[in-house]
Each structure stands twice: as C-alpha cells, then as structure tokens.
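J.: Give me a model of this one.
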Amino acid sequence: MIKDGMVDNEYGDEDVWSMEPYEALMFAEQDGDVVATRIANETSIASDVSYITSVVKRLLITKRSLLRLIPVAAIHPRRPNTKVVEATSGGECFLRCLQMDLERIIDRYPDIGRFNRYFGIFYDAVMRDVPLANDSMPLATAARSEWLPFGDRDFFSDDVLELFVKYSNQAIERIRQEGGDEAFQNWLLRIQRQPRENEERLLSLIDACLSVNHHLLVLRFDLGYSQFYCDRTLAGEQAVSYEEMREHRVALRRFLKRHLKNRLPAGACKGLAFAIKMEFGLDKQHHFHVIVILNGNVVRKDVGITEMICNYWKSEITKGKGGACNCNQRTYQKRGIGSIRRGEHEKLKVLRETVVPYIAKADFYGKMAKPDSHRTFWPSHPPKIEAIPKGRKRMAINRVELQ
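T.: Presented below is the predicted three-dimensional model:
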C-alpha cells in the first residue's frame, strides 16, 4: 500500500526507502478546451517539497545512522581519498534533498516552513552554517555547490569527506530531535484534527444516505483552473483571484443544492448529499475535490452525470477558465465510487477507507493562501430520513356505506 509517497512495508529501520515518483493532476488549455493531464515533473517546486516531506516523515520514525565513511583497500593512487562515503537507502534520499534548490522554494513561498513543518525542520537543520576549511556556509549550500554536483562525490580528501558526513549526520539528528519536540507534536495534532473532523462528517453523510436509499450513485470529480489563469505573470488581470475562486465555489454549491435536480430524472436527488473540499497546491494553486451522492435506484449513468457537472463548472461557472477531472471515468483496481448498494461491503469499505480520507486529508498549504477565518470544507446537510409510521396499516372506513 502506498502512503505519503512511500511503501508501507518499507517503514521502520529497513534498508530500502521506496519513494513514489511525483505526479500531479494539472489543467491545461488544449484545442480551445481546458483538459486534465497527469504530469510527472521531478524538478518542480511541488515535487521537491513533496520529496523532502516524505524523507523527513521517514527520518522521524527511524533511528539508524544513514551515512558513514569506510576505508577502501584498492583505490587509485592519484585519488585524494582513502575512504568513501557509504550511504544507506535513506542516506541517498537525504543527499538527494541536499542537492535541491531550497532558495528557489523559499523565494516563491517564503512562509512555507511555517505551514509545512516537515519542510520547515529540514530547512532549519540544513541551512545552519557549518565551518569548512576556508569559510563557513550553510550545509545545503556547501553540499549543493561544492560536494554533490560532481559525478564523483568521493573525490575529496578524507578530512573534507569526514566533515560532510559529520555535518550531514548532525543535521539528520537535529531533524529527529526537533520532530520529537513539543512544538512540532502540537503542530502535528493541529494539522490532523480538522481532517479527522471532516472525515467523520463525511462518513455520517454517507450513513445518512444509506438510510434513505439502499442503492447509491457516488460521483467524484476534481475541479481547478487552467495553469495559464493560475499565473498572474502570464494572465495579468485575467488570472483567477482568491475572491473569484470563492465566488465559483459558492456557485458550484448553489448548483448542486438547487439546480442539479432539474437536470436529472425525478427522484434522482432524493437523499442527495455532497461535500466540497478546497486545497492549495504548490503547482496548481487553488482546486477542489468534490463528492456527490445520488439515488442509485433512479439514475445509473455516473460517468455521464459527472461529466455534465464538470462541463457546467467549466463553461457556466468559470467561463472557460476552469478545468475538471471526471474520476468516475477512470479505472480503479478497487472501486469505491459509482453504483454502490448497501450490501456491497467491499465497495463501501473502499469508499469509507480510501475515497473519504483522500477528500478529507490534511492540506498544509490551504492556510497559506487564505484568511484564517475562511473554511476549506463545505458538506451539505444530511438528507432527511422520512419517519415510517408504526403499527398495522388500517383501511379507511366509509361511514356512508355503514348506514
């Protein structure tokens, strides 16, 4: 199972750290339309921050040393070293983080370390000045400019290699120490509290829907904006502002609550429920994850209905600036959306344990791009459960006939 960009069974002090390649869902203009495309960009700011975050998470649950110097018996006499750096799998991951351009990240998002403390404690640890032979500079700067950019990281004197290994291990221990401090643990509790509450509310919505309809039609889609309109340097005044994005969200909620039923067969919205989650991505700015639950006894074409809602977002709400991804159109090994009956326990399990947590998951950067008082999660009210009269049904008596 993949979690936080890593394979679950690789956790602990095992030698292999398996990092999942970074992939992002982006919206781009193509032939007059805004289409969703999955892009694997290993050099983007979002990719670098995601990788560092995953490495730090792993560091905080391991204890072993990741780097050391070992002597080498057979080595070319012209080389300046008699030792080489031996790195565990985790050590290689840490060294890759040291090669990333951290200043590029900070220039774009100066407060990112305050909102993503995993990145923050890494940055604080590796940007401390360390004394070198003729100067002192941040470890990350020295590693990126003087140690790691060359093809042979061991082509230095043993003294220099010892310093780099020493300072790297000290940075790793500093990350582990700060990750165990009360301040970091309190931040972690805060960042996890809201997702848990959102998840509980969404699970309650699903239970309420199942009480009204034994057959659900679950729609899942992601909404966002063309990359062009996310970049003010490209789009200028046409770029989507935060206030405009809020207006679009209000219009979407109004459509789902009041007008969706007019586009579907009668009874399709009996037991209707939905939830909208706003997130901020370092690569795609503001976007939404949406789930809609309809009466599966009346409607079955989940792909078509989802596409209709997505098109309404693109053409009517955002006037061509928006893009959408129809998740119901995709193929999943284990499916927790689409047609789900009350007795289909495996589908319900996937819905509750995979789909819902994904929608409700923690978003490090949402607060970085909105006022503190603004929400990021909007669930609908639970559907009304009609009370069933108790007792035996009685036939009406026509008093005229009894006379």
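
J.: rest of the way, CA atoms for contacts and neighbours
T.: OK.

J.: where along the stretch 151-300 of the chain do the helices fall?
T.: 158-180, 182-212, 227-230, 232-235, 242-254 (DSSP state H, counting those that start in this stretch).

J.: Serialize those to a markdown table and add fields for mean neighbour count and distance to R108.
T.: Formatted as a markdown table, the helices of the stretch 151-300 of the chain follow (neighbours: other CA atoms under 10 Å; distance: least, CA to CA, whole Å):
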| stretch | mean neighbour count | distance to R108 |
| --- | --- | --- |
| helix 158-180 | 18 | 23 |
| helix 182-212 | 16 | 23 |
| helix 227-230 | 20 | 14 |
| helix 232-235 | 12 | 13 |
| helix 242-254 | 15 | 18 |
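
J.: out of those, which comes closest to S136?
T.: With CA to CA, the closest approach to S136 among the helices of the stretch 151-300 of the chain belongs to helix 158-180: 11.9 Å.

J.: on contacts alone, who are the packing partners of that closest one?
T.: Here helix 158-180 touches helix 45-59, strand 67-71, strand 83-87, helix 117-126, going by 3 or more CA pairs under 8 Å, 6 or more residues apart in numbering; DSSP states H and E.

J.: to compare against the first, here's another:
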Amino acid sequence: MYRRAYLWASDGTRLITDQQTATFAVKQIVDMMGKLMRSKAPLFEVDSRHQLSFVRRTTLGEAFLLSLKSDLGAISKHFPAHRHSPYCTLFKRFSAPVRFLFSGNKLFVEDVPRVNAAIEKMRAFAKGPALGGAMRNLRRCEHENGKASRELLLRLREGYSKLLAIRLDFGYYSNLSDKGRIFAQSVSLKEAQQHRDRLLSYLRRGPLSEHLAGYIWRLEYGLEKGHHYHVAIFYNGQALAKDISIADMIGHYWRQTVTKGRGMFFSCNKNKEMYERSGIGMVDRSDEEKWEAVHEALRYLTKQDLYLRFRPGPRIRTFGVGGPY
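T.: Down below sits the predicted model:
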C-alpha cells in the first residue's frame, strides 16, 4: 500500500494527499492487533545491567509503539463514512491512557507497567463476545465478496484460453483551496451510482461488448477523493490485445462522456512497472504464476473490508460482479 496517493485538479495540477498515509496507518494497527491478540507474553520488560535499568522490547512491542505514533484523528477525518475494524477501535480505546507516554522512539522504564497493563486490557476485552461477533460480521462480508470474485475468475479461466485483464480506477478531479487544503468535488452518491451504471452499460453494450468476459467493481470514498471506483475488466484475449489502448478508451469515455469532464481515471495497465507481480494484461489459461497474480490483485478489492468498510447507507451496494458473458 502506498503512503501517498496522487490526485489531480481539473486544471491538470497534481495534488499530493496524505489520505493513503491514514490508510496505511489503519492497516498497520489492524495487522499489529491481530498478532497481539494471538500472543501471550509481555511486549516490554525492564532489565538491568551494570546497575542501569533499560526497557527490553519484542518485535511486536516495536510494532505496538509504532502504532502509538499513528494520527488517529486524521484517520477519522479522512474516512468519515467508514466502519473501522474492531481491532482499530479496540486499540484506540485502550491505548488512550498511554499514548502520551511515548515520545520519539523512547519508552521510559517507569512507564512499562502502565503500557503492559493497557495491553492486557486489550487482550482481556478481545476474549469477550463483543469483539468476536464484530470480527465475524466483517469476515462474513469479506468472504462473500471474495467468493464471488473467485467464482468469476474460475469460470473465466474455464471459458477462455486467454483473458485480457484491465484495472482502472475511476474518480473525480479534486479541488485545492486558497489555503492549500485538498477537498473532493461535490458529487453525490446518487450521481456516482448513475455514473457507474452508465459506465457498466458502456462495457456491456459499447464497441467492445461482444468480447467482454466479465468485470468486478468496488465503490470507495475518501475526504479528498470523494466517491471513486476500483474496477477490473476482463475481455476475450483471443479477440483483443493492446490493453493499454483499451484502458485509455474506457477511461476517456468515463471522463468525457459519463462525467462531462468532471471525472478522472487512473490506468494500472499503463503503469505495470509499479507492481512486483502484475495481474493485468494478457493472461494465458496455463500460466499459473500469472493467474495467482490476478487473484492477488483482486483480493485487495475484498480484503479491504477487514480494515475500512465504506458504509454509505442501508441496502446500498459497494461491490459488484458481472459475467461471465
């Protein structure tokens, strides 16, 4: 996950946002808390040598202290319409009394008992029914979306000897205030849904529709980016190639026709070098390594629910699968 994301203003100015820093902090906290709940030993101990006392910390203790430095206020600010992971909520609640004790990279000997006591409270609460129920609900949603994605990919692999995989992000140009604050355009959820429907209609009925194999989309929201979509599109690789050109064609349709110039897009296919294992472009049915990369790329679209789950309202879909066609 990148710590910063690049946005664009309508005049072409590139804006650097800290929204991804907040996303990274959430993942860091949730991953650390998952390990903490599975551990039993103290993270910090006081040791003495040559009549001097010092704090001995475990690797997990280092991760805990790093999480204490996270800006929890910025996380809430950037994701006001999200349900945060119960692990993140648990950390925020029980770390509050000790957050002020840690400054820089130093934990004082006299503060070790208070920090360890806070950690034990987290472990004790995690054994109760409340946290377990909340985590099961999150995992159920992630499992259902993940199952739908895996089933689509399985049917596509069985039905096509080659697939052309395209990954696009669709959003809207951001604004920059006189004070340098980045804020999203005023695009309502209803408008964003209408734009999504028009885009999907273009995929199903547009110039390349006869070669469409399937697609997956996910709706997200951020303070600086507003509503935006992560979309994976699959075409029959026996009929089409030139994934970069096709991605640009779809992106320009979103920007110019669907959103009337208000929208912007990012083509992952044009930036394959950004990814260590690329699950985009041409994918042959027999290429196990490439197919694993495809699955890995799409796991992000479902697993993110375990960290931050966008909740726009009841009965509003934030995830969808289409195909195979």
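
J.: Superposed, what's their TM-score?
T.: Aligned and superposed, the two chains score 0.83 in TM-score terms (TM-score structural alignment, normalised by the length of the second structure); 320 aligned residues with a CA RMSD of 3.3 Å.

J.: related to what we said a few turns ago, turn the helices of the stretch 151-300 of the first structure into a markdown table, columns for distance to H374 of the first structure.
T.: Formatted as a markdown table, the helices of the stretch 151-300 of the first structure follow (distance: least, CA to CA, whole Å):
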| stretch | distance to H374 of the first structure |
| --- | --- |
| helix 158-180 | 29 |
| helix 182-212 | 13 |
| helix 227-230 | 20 |
| helix 232-235 | 23 |
| helix 242-254 | 10 |
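
J.: show me the residues around the aligned partner of H228 of the second structure in the first structure that make contact.
T.: Mapped onto the first structure by TM-score structural alignment, H228 of the second structure lines up with H287. Residues near H287 of the first structure by CA atoms under 8 Å, 6 or more residues apart in numbering: D222, L223, G224, Y225, M278, E279, F280, G281.

J.: which one of the helices and strands packed on helix 158-180 of the first structure lies closest to L98 of the first structure?
T.: Closest approach to L98 of the first structure among these (CA to CA): helix 117-126, 7.7 Å.

J.: Skip ahead from the closest one and say which helix or strand is next.
T.: Moving toward the C-terminus from helix 117-126 of the first structure, the next helix or strand (DSSP states H and E) is strand 129-131.

J.: buried stuff in that following strand?
T.: Residues of strand 129-131 of the first structure classed as buried: D129, V130 (neighbour count, 16 or more other CA atoms under 10 Å).

J.: So which residues make contact with it?
T.: Strand 129-131 of the first structure is contacted by residues S136, M137, P138, L139, Y167 when judged by CA under 8 Å, 6+ apart.

J.: Could you report the neighbour count for the alignment partner in the second structure of the fourth one?
T.: It stands for L139 of the first structure. In the second structure, the residue matched to L139 of the first structure (TM-score structural alignment) is V98. Neighbour count for V98 of the second structure, taken as other CA atoms under 10 Å: 16.

J.: residues contacting V98 of the second structure?
T.: V98 of the second structure sits in contact with R114, V115, A118, where contact means CA under 8 Å, 6+ apart.

J.: and in the first structure, which of those remain?
T.: Compared against the first structure with both residues aligned by TM-score structural alignment, their matches' CA atoms under 8 Å, the contacts of V98 of the second structure retain R114, V115.
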